[in-house]
Every structure is written in C-alpha cells, then in structure tokens.
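Novice: okay, sequence plus prediction incoming.
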Amino acid sequence: MVFISSQWSLTKVKYFFTKKGIRLEGISEFLLPLYVKEIHSRKDSPLVLQSDRNVTVNARNHMGQLTGQLTVGADAVEAQCKRFEVRASEGEKVLFSADEDEIIIGADRLKVTGTEGAVFGHSVETPHIRAEPSQDLKLESPTRSLIMEAPRGVQVSAAAGDLKATCRKELHLQSTEGEIFLNADIIRLGNLPMGSFSSSPSSSSTPRQTIYELCVCPNGKLYLSPAGAGSTCQSTSNICLWS
C-alpha cells in the first residue's frame, strides 16, 4: 500500500485507490512535500517530473538524515552522495563512478572532442593515449615539465607520420642502465655549432671543407669539426670551453 502525506490540487485528473496504491490519470500538482515508497509510470508511458525551478530527489536514513540528493536545475544537474555511479543498460558494468577518493571511467574508450583537448591538473595513469585517425597527438605542459614514466618502458610511435619533440630550453635523453639507440636511414642534427681546427696554415688554394666530424664535449654538448686524417675533436675547443 502507498501512503501519501500531502495536500494536492488536481485539474482534470482521475485518481483510483487500488491494492497497489493510488493511480492518477492526468497531470497532478502537489503543493506540499510528497512522501511515497515508489513512483512509476505505465509501461507504455514515460515518467515526467516537472518544476518551474528545479526537481530535487532526497534520500534519508531511518533518523531522517539526508544521505543522498539529486537536483535537476536549469543550469546544472547536481548529485550529493558518498558515491555516484552510472551503469550500462544491462546494469552490471559501471561506466562512471565518483567518490571522495577517485573517479573511475569504466568505458572501453574515453573520447575528448573539444578543440582544446583535455587538461589534467595532476597525474594521469593510463596504458594507452592516441589521437583520432589523420589527427595529430600533442602532449604538452605550457608552464611546467612533462614526465612520462612506466615500469616496463614508454613507447612513443607514429606509424604513418613524423614524430616531433620540441622544447624551449634543453631536451634530455637519458638511460641509466642501458643505451640510447638511434636506428634510421638518415640521422640529421641541425644547427650544430662549428668548432675550429687547424693543423697547417690555410691557403687560398685549399679546397672547401665538405666533410666534418661530429665531436662530443666532456659536458655532452655536440659540435662539428673539420674532418682530417685523424680525429680533430679537442676537449679544449672553444665550443666546449664557452658552452
């Protein structure tokens, strides 16, 4: 049996008392709070709750204390509870859940369609990040550093395009226990500074230098030195001393 503790005004409404409670046919307007155990519509009709301001659904415990609240307003939908869940139509798989400690997205795929992408204020843990086909993938930190870590390695690949890493200051590639392996048909290092080396006085008849040696300073900086019969790299090069 359904009990109603309220006053109501009915306009063109038919109401019937049945074994299962009260059945209303038409639009019902309740002027005071409505207390019921269950509200449902006919199988072939939707259930509509309408208000000029907002619709609020409260859940209370046996002591009358508020334990959950759902408010549908003109500007937002707000939920206040210990845990909020969105489940699939079957009711078993949790698509989204949120509590004070964490937010879980249970969908197989999270798609961000905004032109500005997704902004994360703190760390993000995920096994896979990719862009849509024919779209660029950008990972950037405008004012801070960008760190990618994984216990078994980080793989960055571009199967059908270029891979580009740019920064304002220094780019560090560091391997603490292994090696840095560059495997490509052509490896280009642009804008390297030119060191100076002279084993004999230069003359106007000396052919123009076209072959250079790649040198590494003790501090790791790279520079080019004119190639000779032997190595022309010098730790006392002006590039190493003034870098």
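Specialist: It's in.

Novice: C-alpha from now on. contacts and neighbour counts both.
Specialist: Fine.

Novice: which residues in the chain form strands?
Specialist: In the chain, strands defined by DSSP state E lie at 8-10, 14-18, 21-25, 28-30, 55-60, 66-72, 77-80, 84-87, 94-98, 103-105, 212-216, 222-226, listed in chain order.

Novice: out of the ones you listed, which gets nearest to Asn183?
Specialist: Nearest to Asn183 among the strands of the chain is strand 212-216; the distance by CA to CA comes to 17.3 Å.

Novice: quick one: that closest one to chain centroid distance?
Specialist: 42 Å (CA atoms, centre = their mean, to the nearest Å).

Novice: what segments of the protein are helices?
Specialist: Counting by DSSP state H, the segments of the chain that form helices are 238-241.

Novice: centroid residue for it?
Specialist: The residue lying closest to the centre of the chain (CA atoms, centre = their mean) is Ala118, at 4.9 Å.

Novice: comparing the strands of the chain, which comes out most buried?
Specialist: Ranked by average neighbour count under the criterion mean count of other CA atoms under 10 Å, the strands of the chain are headed by strand 222-226 at a mean of 20.

Novice: got the end-to-end distance for stretch 15-28?
Specialist: Its start and end residues considered, stretch 15-28 measures 10 Å (CA to CA, to the nearest Å).

Novice: out of the strands of the chain, which gets nearest to Pro46?
Specialist: Proximity to Pro46 (CA to CA) singles out strand 21-25 among the strands of the chain, at 13.2 Å.

Novice: residues contacting the residue nearest to the centre of the chain?
Specialist: Ala118 makes contact with Val112, according to CA atoms under 8 Å, 6 or more residues apart in numbering.

Novice: repeat that with 10 Å
Specialist: Lys111, Val112, Leu139 (CA atoms under 10 Å, 6 or more residues apart in numbering).

Novice: thought the first one was touching Ile105?
Specialist: It refers to Lys111. No: in this structure Lys111 lies outside contact range of Ile105 using CA atoms under 10 Å: 11.3 Å.

Novice: another one to put next to it:
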Amino acid sequence: MTQEQCPHRNNVQSTEKPQVYKVGIYGWRKRCLYFLVLLLMILIVVNLALTIWILKVMNFTIDGMGHLRITERGLKLEGDSEFLQPLYAKEIQSRPGSPLFLQSSKNVSVNILNEKKQLVSQLVAGSHGVHARGKMLEVKSSAGKLLFSADDHEVVVGAERLRVMGAEGAVFSNSVETPHVRAEPFKELRLESPTRSLYMEAPKGVKIEADAGDFQATCRSNLRLESKDGEISLDARKIKLLRLPEGKTSPSGTRQTVFEVCVCPNGKLFLSQAGTGSTCQISSNLCL
C-alpha cells in the first residue's frame, strides 16, 4: 500500500504532540536526598573542627605531641607526666639545672635484673622507709672519695670523723677495731661496759692520753694492767694509791706520817710504817 492510499495515517501523526520523558528524582525523595547531603556536610565540618581542636589541645607538632618531644637523643618530656604501665628506658635524666622528681602514691621501686631476669639489686622507697638490697652498698663524695660501704664481710666508714649523736652513745655487741678513739673538743670520752668486762688490746701497746682533763678507770671487780714483754710506766707528778691497808702501828706514841709501799708475792700492795729498815716483813700478814 502506498502513502497516497493511506492519507488518514499522516493526519493522525501530525495531530499528536511529541512526548517528553523527565529523568531525575522529584518530590519527597529529592528533599530526603538534599537533607542527607546537608547532614553529611555538617558532619564533615564538625569532624574537621573537632580534629583541628584535638590537634590544638594535644599540641600535635612535627616534633611530637603535648609535653612529649622526639629528639635525636630520644624522647623529651616537659612538665608533669604520668605512666600507667611499666616504663622501659636506658637512661632517664632531667633538664640541665632542673631536679628529677619521682612521685608515687605507694612506693617507688628500682629493680636491677641480670641476663636471666633474676633480681640482683633493689631499691624501694615507700611509706615504711627506704629499703636497699644488693651485694654491696657504697656512698662516695663528689670528689670520688669513699665515705661509706657495706657488704657481707665488713662495713667501712671512709669519712675523717664518725660522729654518733645519740644520748646513749654507740653500742657494739662484738669487738671494735680502730686505730684512734677521740672525743669532741670540750667533751668527755667514756668507754663503758655496764654488765660485762671491758678489754683493750693492741699488739704494740695501748696509749691513753687526757691532755686537758682527768683520766678515770672505774670497775666493780678487778682492774688489771698487764704487759707481757714490756713495762708499765706511771708518769705523773703525784701518784696516789688510796685505801691501801696499813700495817702494824709504831709502838711509840708519836703518830707515824711516813709509810712505805710493800708488795706481796701475789701482787697485793699495802702500807707499812717506815722505820730505819724495811717493815714490810712485820706486816706480811696482810698478804694473806
């Protein structure tokens, strides 16, 4: 069939308008989409603001964060710092000219371990005191001089003077070995053993001097001065032997004022009235 044979078809097509199809989201869907986009923009702006605020508050920089700085020598902390977990470090030191302050609510412990993770030295500072544990303890001066050391065998005091400030002095349960014992100026020196004996021995002698005062030796039982190879010298202007027993009185009525000191074979001393000859034999009954 030719086009001339169907004239009604051309008329129908010419009278119809072309249809337009719209592509997109309209209505409530479009409004929801805009709302979600706006909400996401708000969240992004808030997150960005919070991130900038956190960076500002925490003081984030290229060198570190807050009081923590990363340097060539290690980590550097400025101000107060708190560690909630164990801290492992090779060296801890303060800033030049500033002290190093360690604070704890319970105690501060410093432990030294060997290669086998065994404790070899320990220092604990707590509310009950300071406790140290180790093979040896040394205290030295700024010049490197030994002031005090202690180990299992001995305790050494390297200072020029050892001063005991207690009212009862120093108490030694065992022997004491020292080259020199001296009191402070204008103070008395007392060596006392209230319940036991007091011995002073030296291979080359014991020297006792009191340049500006008196020397007094008091005991309840016996006082013994012994020299095995040498002699005992009493060098003084006056030597007094008090409470020595006296021998028989002179038959004459005159009061005798001159006596001689007699020595018994057992070492006892007594006084005997002096005469033209020795009267010690007359009073020898005092030697019994």
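Specialist: Happy to help now that I have it. As the structure is a computational prediction, the values presented were derived from the model and not from experiment.

Novice: could you tell me the TM-score of the two chains?
Specialist: Here the TM-score of the superposed chains, computed with TM-score structural alignment, normalised by the length of the first structure as the reference length, equals 0.85; 225 aligned residues with a CA RMSD of 2.1 Å.

Novice: redo the strands of the first structure as a markdown table? Include distance to Ala158 of the first structure.
Specialist: Output for these, formatted as a markdown table (distance: least, CA to CA, whole Å):
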| stretch | distance to Ala158 of the first structure |
| --- | --- |
| strand 8-10 | 66 |
| strand 14-18 | 67 |
| strand 21-25 | 62 |
| strand 28-30 | 61 |
| strand 55-60 | 49 |
| strand 66-72 | 44 |
| strand 77-80 | 40 |
| strand 84-87 | 35 |
| strand 94-98 | 30 |
| strand 103-105 | 26 |
| strand 212-216 | 28 |
| strand 222-226 | 27 |
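
Novice: distance of the aligned partner of the residue nearest to the centre of the first structure in the second structure from Ile208 of the second structure?
Specialist: For Ala118 of the first structure, the aligned position in the second structure is occupied by Ala170, per TM-score structural alignment. As defined by CA to CA, Ala170 of the second structure lies at a distance of 20 Å from Ile208 of the second structure.

Novice: over to Gly74 of the second structure?
Specialist: Distance, Gly74 of the second structure to Ile208 of the second structure, using CA to CA: 62 Å.

Novice: ditto for Leu234 of the second structure
Specialist: Distance, Leu234 of the second structure to Ile208 of the second structure, by CA to CA: 11 Å.

Novice: quick one, what contacts Gly73 of the first structure?
Specialist: Going by CA under 10 Å, 6+ apart, Gly73 of the first structure touches Ser51, Asp52, Arg53, Asn54, Val55, Thr56.

Novice: nearest to Pro33 of the first structure, of those?
Specialist: Closest approach to Pro33 of the first structure among the contacts of Gly73 of the first structure (CA to CA): Thr56, at 11.0 Å.

Novice: name the nearest residue to that closest one, ignoring sequence neighbours.
Specialist: The shortest distance from Thr56 of the first structure to any residue other than its chain neighbours is 4.3 Å, reached at Thr71 (CA to CA, 6 or more residues apart in numbering).

Novice: next one: Thr67 of the first structure
Specialist: Ranked by CA to CA, 6+ apart and with sequence neighbours excluded, the top spatial neighbour of Thr67 of the first structure is Arg60, at 5.2 Å.

Novice: okay, now the corresponding residue of the first structure for Arg196 of the second structure: neighbour count?
Specialist: Matched by TM-score structural alignment, Arg196 of the second structure corresponds to Arg144 in the first structure. One way to gauge burial is a neighbour count; for Arg144 of the first structure, by other CA atoms under 10 Å, it gives 7.

Novice: counterpart of Asn183 of the first structure in the second structure?
Specialist: Using TM-score structural alignment, Asn183 of the first structure pairs with Asp235 in the second structure.

Novice: how close does that match get to Glu209 of the second structure?
Specialist: Here Asp235 of the second structure is placed at a distance of 12 Å from Glu209 of the second structure (CA to CA).

Novice: then Arg243 of the second structure?
Specialist: Between Arg243 of the second structure and Glu209 of the second structure the computed distance is 25 Å (CA to CA).

Novice: swap in Ser127 of the second structure?
Specialist: Between Ser127 of the second structure and Glu209 of the second structure the computed distance is 47 Å (CA to CA).

Novice: element containing Val37 of the second structure?
Specialist: Counting by DSSP states H and E, the element that carries Val37 of the second structure is helix 28-57.

Novice: flag every buried residue along that helix.
Specialist: Within helix 28-57 of the second structure, not a single residue qualifies as buried, counting by 16 or more other CA atoms under 10 Å.

Novice: for it, name the packing helices and strands.
Specialist: Counting contacts by 3 or more CA pairs under 10 Å, 6 or more residues apart in numbering; DSSP states H and E, helix 28-57 of the second structure packs against no other helix or strand.

Novice: what is the neighbour count of Gly66 of the second structure?
Specialist: The burial metric for Gly66 of the second structure, expressed as a neighbour count using other CA under 10 Å, is 16.

Novice: surely Val83 of the first structure touches Ser97?
Specialist: Not quite, residue 83 of the first structure is Arg, not Val. Yes: contact criterion CA under 10 Å: Arg83 of the first structure and Ser97 qualify, at 7.0 Å.

Novice: need the residues touching each of these two.
Specialist: In contact with both Arg83 of the first structure and Ser97: Ile103, using CA under 10 Å, 6+ apart.
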